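[1] Attaching a predicted model along with its sequence, questions to come.
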Amino acid sequence: MNGKFIVVEGLEGAGKSSVIGLIVKHLQEARIAVEQTREPGGTPMAEAIRECVKHDWDETVAEETELLLMYAARVQLLTNRILPALNAGQWVVGDRHDLSSQAYQGGGRGVSADTMTAISKIALNGFKPNLTLYLDVEPAIGLERARGRGELDRIEQAGLAFFERTRERYLSLAAQDDSIVVINAMQAMEDVHKDVITAVQEYLS
């Protein structure tokens, strides 16, 4: 594969959308063919799964159900869009990938590490991004920003303690993986964007 896979991660309200737009523009200006994806979603079937995951069901959604739906959507996206694009020499900029499940379902929901590892291995067979930018924000700040966008979905309503566990897992995993760069998303947006471009430029060079 000649293409590269860059992923932007973070809690709700971290500013992923603006950062993704910035990266895509930067790569295009460098004459790099780029495709943009999001998780869960990105294909017709994966988008249907996204709606299923985020819907506020009038029943208990088991942690394992949520986890399996996330990976089902991820495999669809990987098979139908990410791998074909990378094999064609395109770069892909993704809004979330496997690290989200490791943090949200593994950290936030408390799904065991053995279960997370087993499902990830089956679904992804060792595939991982070339570069991940984790936009770090305190959960209380991120959730306040998210509320400003409108009504919260089922996962966004999980509560502050859930997001604190999720953030803790994000930071723990980032400390163990050199391909994950932590960006302070609590600074001014201008400074966030500056740090993001620096990280992308360092990877390009």
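    Noted; the coordinates are in hand.

[2] Could you use CA atoms for every contact and neighbour count after this?
    OK.

[3] if I look at residue 18, how far off is residue 68?
    Going from residue 18 to residue 68 by C-alpha to C-alpha, to the nearest Å gives 29 Å.

[4] of those two, who's got more company?
    residue 68 (15 against 11; other C-alpha atoms under 10 Å).

[5] can you give me the offset of the host helix or strand of the more buried one from its chain's centre?
    Assigned by DSSP states H and E, residue 68 belongs to helix 63-77. Centroid displacement of helix 63-77 relative to its chain, using C-alpha atoms, centre = their mean, to the nearest Å, is 13 Å.

[6] Give me the packing partners of it, helices and strands only.
    Here helix 63-77 touches helix 44-54, helix 98-101, helix 113-124, going by 3 or more C-alpha pairs under 8 Å, 6 or more residues apart in numbering; DSSP states H and E.

[7] among these, which is the most enclosed?
    Highest mean neighbour count among these (mean count of other C-alpha atoms under 10 Å): helix 98-101, with a mean of 22.

[8] contacting residues around residue 63?
    Contacts were defined as C-alpha atoms under 8 Å, 6 or more residues apart in numbering; by that measure residue 63 touches 105, 109, 111.

[9] And the residues you listed, which is closest to residue 133?
    Nearest to residue 133, judged by C-alpha to C-alpha, of those is residue 105 at 19.2 Å.

[10] From the rest of the structure, what touches stretch 23-43?
    Applying C-alpha under 8 Å, 6+ apart, the set of residues contacting stretch 23-43 is 46-50, 70, 73-74, 76-77, 80-81, 85, 89-97, 196-197, 200.

[11] Second structure for comparison follows:
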Amino acid sequence: MTGIFIAFEGGDSVGKSTQVERLAGWLSSRGIAHVVTRQPGGTPVGAELRRLVLDHSSGDVSARAEALMYAADKAQHVYELIGPALERGEVVISDRYVDSMIAYQGAGRALDIDEVSTIAWWAVGQLRPHLTILLDADPTDAVETIAEKDRLEDAGIDLHRRARHFFLDLAAADPHRYLVLDARLTREELAATIATRVAEQLAPR
């Protein structure tokens, strides 16, 4: 695959979608072909899985069933969207990827992290991002401010704290593949720092 895969990670309401949009605009201004997506979702199968895992109407979904639905979403995502775009040599920008599944369904739901990690990476055929941008914020300052929470956002602050710590642990273990940014910086500051790092990623190609 000749493309570049960039994933945005972090807690809910930290500004990932805004920065995804800004990075896409930066790439467009330079004539760089790219694909933007989000997980769960992004494909017809993924859209239905998103409804099942996030809508309160789904009822009491077990932690294991939830994890498997997230894994299915990612498997379809790589098969239908991410893989082909990378084969075409494009930049793929994804709002969440495997790290989120392990952070929330593993650390957050208190399932065995090694088991969830094995399932998640198997689902995507071991396809890892070239760069993961982690926007970090205290969930008390982010998730708790969401007025209408989906099923995962409404799962309790402790879950979100465990997920946050896991994200930071992942980044600390592989600092060359992660860009960790304080989500409290201005949108402009974040966008400029991200663009600089992505430009470095693109330069060798």
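    Yes, it's here. Keep in mind that what you see is a predicted model, and the values were worked out from it rather than measured.

[12] Of the helices and strands packed on helix 63-77 of structure 1, give the one that comes closest to residue 7 of structure 1.
    helix 98-101 (9.3 Å).

[13] superposed on structure 2, where does the closest one end up, distance-wise?
    Comparing helix 98-101 of structure 1 with its match in structure 2 after superposition yields a mean distance of 0.5 Å (mean C-alpha distance after the TM-score superposition for structure 1).

[14] Which part of structure 2 matches that helix?
    The aligned range for helix 98-101 of structure 1 in structure 2 is 98-101, by TM-score structural alignment.

[15] Any of the contacts of residue 63 of structure 1 buried? List them.
    105, 109, 111 (16 or more other C-alpha atoms under 10 Å).

[16] Contact partners for the last one?
    Contact analysis of residue 111 of structure 1 by C-alpha under 8 Å, 6+ apart lists 63-64, 105.

[17] Residue 13 of structure 1 versus that one, what's the distance?
    Taking C-alpha to C-alpha, one finds residue 111 of structure 1 at 24 Å from residue 13 of structure 1.

[18] Go through stretch 78-94 of structure 2 and flag the buried ones.
    78, 81-83, 85-86, 90-94.

[19] Can you tell me what residue 175 of structure 1 aligns to in structure 2?
    Applying TM-score structural alignment, one finds that residue 175 of structure 1 aligns to residue 172 in structure 2.

[20] Quickly find the element holding that match.
    helix 157-173.

[21] That helix: what's the following helix or strand?
    Assigned by DSSP H and E, the successor of helix 157-173 of structure 2 is strand 178-182.

[22] In JSON lines, list the buried ones among the contacts of residue 63 of structure 1 along with distance to residue 59 of structure 1 and secondary structure.
    Shown next, in JSON lines, are these (distance: C-alpha to C-alpha, whole Å; DSSP: H, G, I helix; E, B strand; the rest coil):
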{"residue": "105", "distance to residue 59 of structure 1": "18", "secondary structure": "helix"}
{"residue": "109", "distance to residue 59 of structure 1": "17", "secondary structure": "coil"}
{"residue": "111", "distance to residue 59 of structure 1": "20", "secondary structure": "coil"}
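
[23] nearest to residue 162 of structure 1, of those residues?
    Of these, the one sitting nearest to residue 162 of structure 1 (C-alpha to C-alpha) turns out to be residue 109, at 7.1 Å.

[24] Can you name the residues that contact that closest one?
    Counted by C-alpha under 8 Å, 6+ apart, residue 109 of structure 1 has contacts 63, 162.

[25] I'd assumed residue 35 of structure 2 was in a strand, is it?
    Yes: under DSSP: H, G, I helix; E, B strand; the rest coil, residue 35 of structure 2 sits within a strand.

[26] check contacts around the residue sitting nearest the centre point of structure 1.
    By C-alpha atoms, centre = their mean, the mean C-alpha position of structure 1 lies nearest to residue 96, the distance being 1.6 Å. Residues in contact with residue 96 of structure 1 (C-alpha under 8 Å, 6+ apart) are 7-10, 38-40.

[27] can you rerun that using 10 Å?
    Contacts here follow C-alpha atoms under 10 Å, 6 or more residues apart in numbering; on that basis residue 96 of structure 1 touches 6-10, 16, 37-40, 74, 132-134.
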